[in-house]
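In: Sharing a sequence plus its predicted fold:
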Amino acid sequence: MTGLDALYQELILDHSKRPHGKGLGDDAGRAATSHQRNPICGDEITLRVRLTDDGARVSEVTWEGAGCSISQASASMLASLVAEEGGMTRAEASVLIDGFREALRSRGGIALDEETFGDAAALSGVSKFTARVKCAMLAWVALEDALARA
C-alpha cells in the first residue's frame, strides 16, 4: 500500500467513526429528505438537505444511515463538503454530484480532485471495485434526489 493509499484509507475510517452531519434534526424550514437503500448490501441513508430561505443555496446537509464504512464515510464527506463556507448553490451541488458519479464509474480512470472534492477524493480508489461504487454513491444519489424534491 502506498503512502497516499494509507492516508486515504485513514480518512475513510476517520469519517466513518466520527461522521460529520450525522443526525437528521427537524425538518423545519426549507428542507427536503430522501431515503436511499443499496439492495445488494443493505446499506441505507436518509439524507435531509436544508436550503437558504430563497432556495438558492444548500445551508445544511444532515443524514442518518447504517452500512459499511465506505457508505458512512461518503455521507460524512458529502455533508462537510456541500455545506461548508456558506453552502453551495444547487447548481454547484449538481455539478459536484455529476463529477463524483463520473469518477466512480471510471473504474480508476478518473481521480477525484482534492481541491474540488476535499476529503471525498479519498474515495477515488473505490471506482476500481464495482461492487463498492453503489456504497460510495448512496449519499450522493440521496442529495441529488432531495435537491430535486426541494
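Out: Perfect, thanks for sending it. These numbers come from a predicted model, not from an experiment.

In: CA atoms for contacts and neighbours, from now on please.
Out: Will do.

In: For Val82, give me its contacts.
Out: 58, 60-61, 88, 93 (Cα atoms under 8 Å, 6 or more residues apart in numbering).

In: if we take these, which one ends up nearest to Thr130?
Out: Lowest distance from Thr130 to the contacts of Val82 (Cα to Cα) belongs to Ala93, with 23.9 Å.

In: Inside helices: which ones of the contacts of Val82?
Out: With helices taken from DSSP state H, the overlap with the contacts of Val82 comprises Ala93.

In: between the contacts of Val82, which has the most around it?
Out: When neighbours are taken as other Cα atoms under 10 Å, the top entry among the contacts of Val82 is Val61 (29 neighbours).

In: A further structure is provided below for comparison with the first:
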Amino acid sequence: MSFNNLDQLYRSVIMDHYKNPRNKGALDDTSVTIDMNNPTCGDRIHLTLLVEDGIVKDAKFDGEGCSISMSSASMMTQIIKGKKVEEANELAEIFSQMMLGEEYDDEKFDLGDVEALQGVAKFPARIKCATLSWKAMQKGVQE
C-alpha cells in the first residue's frame, strides 16, 4: 500500500472515531472520574473508569475537542478495556513514544486503530490533543 493510501486510510479511521465515537458517555458513581483540559486549544475530557482488582473493566469519555482529541479518546477507551492497570500504563507509554516519533515496542500489544494517530507526530501542536485522554487515563488508574 502506498504512503498516500495509508495516510488516507488513517484519516478515515480517525474521522470514523470522531463521528462515531466508541464508549462515549459516563459510568455511574462507583467509577473513577477524571476531568482534564488542554488550555492551548480548548480540548476537554471527562473520563470515567471502572477499575476492579487491578483491571480496567470499563471506560467511557465525554468532552469537547478537535477530531484528533476525541478520536484518540475513543480509541484509548477501546484498547484499555480488560487490560491490567500496568498494561494500560504501558500502552500510554507506547502511545507517548509514538507521538514523539520515537521507536516503540509494537510487538507486545496490537495497537489496532490507535496506529492511525501516528501521523500526529508530524504536527507538534497537535500532540497535546492526541495525548489528553491518555494522560487522564494514567491519572485515573493511579487513584
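Out: Perfect, thanks for sending it. Computed from a predicted model, the values in this text were never measured in an experiment.

In: So which of the contacts of Val82 of structure 1 are in strands?
Out: In strands, judged by DSSP state E, the following of the contacts of Val82 of structure 1 are found: 58, 60-61.

In: In a markdown table: these, plus distance to Ile110 of structure 1.
Out: A markdown table is the format used below for those (distance: Cα to Cα, whole Å):
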| residue | distance to Ile110 of structure 1 |
| --- | --- |
| Val58 | 27 |
| Glu60 | 28 |
| Val61 | 26 |
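
In: Dump the contacts of Val82 of structure 1 into CSV; add distance to Pro19 of structure 1 as well.
Out: Converted to CSV, the contacts of Val82 of structure 1 look like this (distance: Cα to Cα, whole Å):
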residue, distance to Pro19 of structure 1
Val58, 19
Glu60, 14
Val61, 12
Met88, 20
Ala93, 20
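
In: Quick check: which element contains the residue mapped onto Asp5 of structure 1 from structure 2?
Out: In structure 2, Asp5 of structure 1 lines up with Asp7, judged by TM-score structural alignment. Assigned by DSSP states H and E, Asp7 of structure 2 belongs to helix 3-19.

In: Give me the mean deviation of the following helix or strand past that helix from structure 1.
Out: Next in sequence after helix 3-19 of structure 2, counting helices and strands by DSSP H and E, comes strand 32-38. Superposing on structure 1 and averaging over aligned pairs (mean Cα distance after the TM-score superposition for structure 1), strand 32-38 of structure 2 comes out at 0.9 Å.

In: Mind listing what's buried along strand 32-38 of structure 2?
Out: Buried residues in strand 32-38 of structure 2, counted by 16 or more other Cα atoms under 10 Å: 32-37.

In: which other helices and strands contact that strand?
Out: Counting contacts by 3 or more Cα pairs under 8 Å, 6 or more residues apart in numbering; DSSP states H and E, strand 32-38 of structure 2 packs against strand 43-52, helix 124-142.

In: what's the most buried one of those?
Out: strand 43-52 (a mean of 22; mean count of other Cα atoms under 10 Å).

In: Report all helices and strands that that one contacts.
Out: In terms of contacts (3+ Cα pairs under 8 Å, 6+ apart), strand 43-52 of structure 2 is packed against strand 32-38, strand 55-64, helix 124-142.

In: I'd like these as TSV, with distance to Gly112 of structure 2 appended.
Out: Conversion of these to TSV gives the following (distance: least, Cα to Cα, whole Å):
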stretch	distance to Gly112 of structure 2
strand 32-38	25
strand 55-64	17
helix 124-142	16
